[in-house]
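Asks: pasting the structure only:
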């Protein structure tokens, strides 16, 4: 299990243990973390699971593919470096300690 920390825009923290093979979005959804809507269910067809990855983790995650890059154009206030869609981040043991910050709004 990997411990993922989801931080709401208000500063409220949710430390969740997520099974490898799941996505960061599924971990949030299955544990009731507010602010990650995941309207498309993880199909990379919306941007409602957008987060800002903690700077220390940016280079440790797999690169964004073109589909994720395209969907991030629709996210609220995307950051060219730190923005990610949680449905596109598969959890592995190496992600233990990952920190993501949930934006104030989801579009």
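Replies: Good, I have the coordinates. Not measured: the values here are computed from a predicted model.
Asks: from here on, contacts and neighbour counts on C-alpha atoms
Replies: Fine.
Asks: How much space separates residue 53 from residue 84?
Replies: 7 Å (C-alpha to C-alpha, to the nearest Å).
Asks: Give me the more crowded residue out of those two.
Replies: residue 84 (27 against 23; other C-alpha atoms under 10 Å).
Asks: Work out for me the element the more buried one sits within.
Replies: Counting by DSSP states H and E, the element that carries residue 84 is strand 83-85.
Asks: Excluding sequence neighbours, find me the nearest residue to residue 23.
Replies: Counting by C-alpha to C-alpha, 6 or more residues apart in numbering, residue 90 is the residue found nearest to residue 23 once chain neighbours are left out, at 4.3 Å.
Asks: so who does the residue most central in space within the chain touch?
Replies: Geometric centre of the chain, nearest residue: residue 86, 2.9 Å, by C-alpha atoms, centre = their mean. Taking C-alpha atoms under 8 Å, 6 or more residues apart in numbering as the criterion, residue 86 is in contact with 23-25, 49-51.
Asks: adding another structure so you can compare the two:
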């Protein structure tokens, strides 16, 4: 699937993610600035925080309880906030747009 990360400066990075791959791993593979993934995707930090584009909110779903608690560590949390390590690539998400916060 393809995913686009919109950066705070307005630039966009579009890249591929394999089915089942989490989008933090995909972001790191495509050198997306602002996505650090310090914990490696173990839900113990919020350094892969993104905003899901409103057009994709329903398809991505809401964070589960533990992710929701971890999002409290993120700066400028919004209703569309997710940890990209908790979003898995799938055919339903082909074309997904994620916005990288200015943190």
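Replies: Nice, I can see it. Just so it is clear, the structure is predicted and the values come from calculations on it, not from any experiment.
Asks: What would you report as the TM-score here?
Replies: Taking TM-score structural alignment, normalised by the length of structure 2 as the basis, the two superposed chains have a TM-score of 0.97; 103 aligned residues with a C-alpha RMSD of 0.7 Å.
Asks: hmm, back to that, structure 2: matching residues for the strand holding residue 84 of structure 1?
Replies: Mapped onto structure 2 using TM-score structural alignment, strand 83-85 of structure 1 spans residues 81-83.
Asks: Now the matching stretch on structure 1. Mean distance?
Replies: Superposing on structure 1 places stretch 81-83 of structure 2 at an average distance of 0.3 Å from its equivalents, by mean C-alpha distance after the TM-score superposition for structure 1.
Asks: tally of neighbours for residue 7 of structure 1?
Replies: That count, for residue 7 of structure 1 with other C-alpha under 10 Å as the rule, works out to 21.
Asks: helix/strand/coil for residue 70 of structure 2?
Replies: helix (DSSP: H, G, I helix; E, B strand; the rest coil).
Asks: and it, how far is that from residue 49 of structure 2?
Replies: From residue 70 of structure 2 to residue 49 of structure 2 the distance is 10 Å (C-alpha to C-alpha).
Asks: So between these two, which is more surrounded?
Replies: Taking neighbours as other C-alpha under 10 Å, residue 70 of structure 2 and residue 49 compare with residue 49 leading, 30 against 17.
Asks: ok so, going back, please flag which of the contacts of residue 86 of structure 1 sit within helices.
Replies: If you go by DSSP state H, the contacts of residue 86 of structure 1 have 24-25 in helices.
Asks: Can I have the buried ones of the contacts of residue 86 of structure 1 as a PyMOL selection?
Replies: Of these, the buried ones go into a single PyMOL selection, burial set by 16 or more other C-alpha atoms under 10 Å:
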select buried, resi 23+24+25+49+50+51
